[in-house]
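**Q** Let's see this in three dimensions:
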Amino acid sequence: MMKPHIKEILIGLVIGLVANVAGIYLYIYFFSEHSLETTLQAAVEEGFLGSLIALGAILNLLAFFVFIKKKQLYRARGVLLATLIAALAIVISKFF
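**A** Presented below is the predicted three-dimensional model:
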């Protein structure tokens, strides 16, 4: 059986990852003239994928503070973990 705090961290992690993907989608939807696929392909080819990930991570800020305000600290830790994963993805996209 999974410990309750591990489950809460995993919930926060999933919410953080979904918020990041949603942020990327919303940014592309509102600010790109091209389709999602075209924009992502151009981001990979032209080297601005890391910037898209960083812009998407802004929604994690909202999720993080909502969880802090509701005193759901383990879920906030999960969102923080998702943000660290996004940062790692940015570093990987910049150097590899």
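**Q** alpha carbons only for contacts and neighbour counts from here, please
**A** Noted.
**Q** Surely residue 32 is in contact with residue 39?
**A** Yes. Counting by C-alpha atoms under 8 Å, residue 32 touches residue 39, with 7.2 Å between them.
**Q** let's see this one next to it:
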Amino acid sequence: MKGRFNNTWLGVILGLVVPVITIFVAWKIRFDHLDVSEFFSTMMARKMMSAIISLCAIPNLLVFLIFIWLNNLLSARGVLLSTFIAGFIMIIIKFLL
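**A** Predicted coordinates for the structure are as follows:
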């Protein structure tokens, strides 16, 4: 089973999908009265988008630790790479937008 799930691209994809799912769940729980476009425009207007991206990268830690625990080190590397990508996007949003 290690060979099938020990893939860097699997880690990158999961590392990018998990924060998107987290944003969607947070929107559904807290801001269900807003449309998705209104939610993102409100977060951009309040300059909270970088904070939300930062908080949504936290579940990547759980995925990373699961891959480490299962000894799927290439997949864990992919999750770490996608977390760095999310951090880079957060810095761009915070300082340029």
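**Q** TM-score for the pair, please.
**A** Overlay of the two chains. TM-score (TM-score structural alignment, normalised by the length of structure 1): 0.85; 91 aligned residues with a C-alpha RMSD of 1.6 Å.
**Q** Can you pick out the residue with more neighbours from residue 32 and residue 39 of structure 1?
**A** Between residue 32 of structure 1 and residue 39, counting by other C-alpha atoms under 10 Å, residue 39 is the more crowded of the two (17 against 12).
**Q** Excluding chain neighbours, give the residue nearest to the most centrally placed residue in structure 2 in space.
**A** By C-alpha atoms, centre = their mean, the mean C-alpha position of structure 2 lies nearest to residue 19, the distance being 2.6 Å. The shortest distance from residue 19 of structure 2 to any non-neighbouring residue, by C-alpha to C-alpha, 6 or more residues apart in numbering, is to residue 56 (4.8 Å).
**Q** what's the burial count for the one you found?
**A** 20.
**Q** corresponding residue for it in structure 1?
**A** Residue pairing (TM-score structural alignment): residue 56 of structure 2 is matched to residue 56 of structure 1.
**Q** Could you verify my assumption that its match touches residue 24?
**A** Yes. Residue 56 of structure 1 is within contact range of residue 24, at 4.3 Å (criterion: C-alpha under 8 Å).
**Q** Tell me the buried residues in the biggest helix by length in structure 1?
**A** Looking across structure 1 with DSSP state H, the single longest helix is helix 4-31. Buried residues in helix 4-31 of structure 1, defined by neighbour count with 16 or more other C-alpha atoms under 10 Å: 8-25, 28.
**Q** and what of stretch 67-85 of structure 1?
**A** The neighbour-count check on stretch 67-85 of structure 1 (16+ other C-alpha under 10 Å) flags 67, 72-83 as buried.
**Q** Could you list every helix and strand in contact with the host helix or strand of residue 88 of structure 1?
**A** Per DSSP states H and E, residue 88 of structure 1 falls inside helix 73-95. The elements that helix 73-95 of structure 1 packs onto, with contact taken as 3 or more C-alpha pairs under 8 Å, 6 or more residues apart in numbering; DSSP states H and E, are helix 4-31, helix 49-56, helix 58-69.
**Q** No further questions, thank you.
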